[in-house]
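Enquirer: structure for the following, please:
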Amino acid sequence: MTGFSVASFNVNGIRAARRRGFDKWLAERSPDVVGIQELRCPESEVGEFAGYAAAIDAGSVAGRNGVALLTRVPPAAVRNWVTHPPKARGLNEFAGQGRYIEVDLADRAVTVACLYLPKGGLPAERQKAGGMRDKPDGGAKYERKQRFFAAFTKELNRNRLAARRAGRDFLLIGDLNVAHTRHDVTNWRAARGMDGFLLEDREWFDEILGARRLVDVVRRVHGDLPGPLTWWSWAGESFRKDVGWRVDHQLATPGLAARARGVVVDKEPSPAQRLSDHAPLVVTFGD
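Expert: The predicted structure follows:
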């Protein structure tokens, strides 16, 4: 058996991404597994993907969220939070939102999970009318994200251990809406006061990683160096100047992480060619 490649891509609307050239990217890159976040449409409108089987949870929130996993070989099993409700207390409020799906690959002993973690905000005491891009919400989005953190940590641990009991490695991919280290944000000092790089966000990320739990595959391969980035604002010159964040991740159990051989971000050559405000994060694993 040869190695395999895994892509994670927040498409910011699969219909719009396909109009911009998603299918061309998919055919040329040809990853073995693709995790997609933010489908933002009903499952009936997602469409088919040539050469891939698609496991989809579009969720019930119109025009929001939605995750999918594309595999070259139809998976041995598919689980999402509707067909397999989460066991961790606190996740029920998120179960129908299309945020999590996992598959057992049929052609190798790996379980792949795709997550779109809720975007947060600032805590109430740090919100000032007129000084924020978003309208103050009293900390509601911040609290929602913190609730998800607490519950998902337990669910993630259960799923990782279930894979191990089944003799499988475990790989979590997706848009986690958190940049973990200063190397994952261009202007990290300023970012410390922003959602996604708050101390609470980074401490949660620390909690789910560990030498015996999950390893940040991108950081392991890329090293303790700036980048690679995966998200740039649509506004201004962020994309041209490469001022962005890495909130897209691939976290693997240690055995699988040790087999990671390469990391690539398929950043488009120009703003006019962008498929999304994110770019695909592709990791190649050896055997």
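
Enquirer: can we go C-alpha only for contacts and neighbour counts from here?
Expert: OK.

Enquirer: that's a helix at W25, yeah?
Expert: Yes - counting by DSSP: H, G, I helix; E, B strand; the rest coil, W25 is part of a helix.

Enquirer: any idea how far it is from L275?
Expert: Distance of W25 to L275, computed by CA to CA, to the nearest Å: 9 Å.

Enquirer: one more, for comparison:
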Amino acid sequence: DLVTSRMSELRELPNVIITGDLNIVHTELDIKNWKGNHNKTAGVLDSEIAYVDRWIESGWVDVARQLTGPVQGPYTWWSYRGKAFDNDAGWRIDYHLASPAMAQRAQSVHVDRAVDYASRYSDHAPLRIIYS
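Expert: The predicted model follows:
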């Protein structure tokens, strides 16, 4: 597809970061309720996850995962329904995908999560990564 093709071109450049809301979780670690959503909900379908797999396998680095390691989250999106935010029942769907050279420059990651539900300005929280 066109996105994957363009990403292949960009990956060859040394200092590239593709950021944004992909609306796709990549693994079980990226969503609080994997069993309830996997292959039932948009963003958690195997066909969607396959896109992220292809990008990672082609050399793109999921920088937040690289920095946090194999831990649950950190989530960047919470539904407005129920008490998802209060219970930290979120999804990690916002990414920094970096070229290998740029990924080596990543120093720290932080999700700028509001302190409480009333302080939220969006259903997403900014994913901040510091690069040298």
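
Enquirer: now the TM-score, please.
Expert: The pair, once superposed, lands on a TM-score of 0.94 when counted by TM-score structural alignment, normalised by the length of the second structure; 131 aligned residues with a CA RMSD of 1.2 Å.

Enquirer: circling back to that earlier point, who has more neighbours, W25 and L275 of the first structure?
Expert: Between W25 of the first structure and L275, counted using other CA atoms under 10 Å, L275 has the larger neighbour count: 24 against 15.

Enquirer: could you look up the SS state of whichever residue in the second structure pairs up with that one?
Expert: Residue pairing (TM-score structural alignment): L275 of the first structure is matched to Y121 of the second structure. What three-state DSSP gives for Y121 of the second structure is coil.

Enquirer: residue range for the host helix or strand of F9 of the first structure in the second structure?
Expert: Taking DSSP states H and E as the criterion, F9 of the first structure maps to strand 4-10. When the second structure is aligned by TM-score structural alignment, strand 4-10 of the first structure has no counterpart there.

Enquirer: so what touches that strand?
Expert: With contact meaning CA atoms under 8 Å, 6 or more residues apart in numbering, strand 4-10 of the first structure is reached by 31-38, 173-175, 248-250, 276, 278-286.

Enquirer: kindly recompute the last result at 6 Å.
Expert: Contacts with strand 4-10 of the first structure, where a contact means CA atoms under 6 Å, 6 or more residues apart in numbering, come from 31-38, 174, 278, 280-285.

Enquirer: in strands, which of the residues you listed appear?
Expert: Mapping the contacts of strand 4-10 of the first structure onto strands (DSSP state E) picks out V33, V34, G35, I36, Q37, G174, L281, V282, V283, T284, F285.

Enquirer: what sits against the fifth one?
Expert: Okay, so that is Q37 of the first structure. Q37 of the first structure touches N10, V67, Y116, counting by CA under 6 Å, 6+ apart.

Enquirer: want to throw these into a markdown table with neighbour count and distance to L214 of the first structure?
Expert: Output for those, formatted as a markdown table (neighbours: other CA atoms under 10 Å; distance: CA to CA, whole Å):
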| residue | neighbour count | distance to L214 of the first structure |
| --- | --- | --- |
| N10 | 28 | 21 |
| V67 | 29 | 21 |
| Y116 | 24 | 18 |
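
Enquirer: with distance to R165 of the first structure added, can I get the residues you listed in TSV?
Expert: Putting the contacts of Q37 of the first structure into TSV (distance: CA to CA, whole Å) gives the following:
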residue	distance to R165 of the first structure
N10	30
V67	26
Y116	25
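
Enquirer: and which of these is nearest L229 of the first structure?
Expert: Comparing the contacts of Q37 of the first structure against L229 of the first structure with CA to CA places N10 closest, at 13.2 Å.

Enquirer: what separation do you get for the residue lying closest to that closest one once chain neighbours are set aside and N159 of the first structure?
Expert: Distances taken as CA to CA, 6 or more residues apart in numbering place Q37 nearest to N10 of the first structure, at 4.5 Å, with adjacent residues excluded. To N159 of the first structure, Q37 of the first structure is 20 Å away according to CA to CA.

Enquirer: and for V243 of the first structure?
Expert: Going from V243 of the first structure to N159 of the first structure by CA to CA gives 35 Å.
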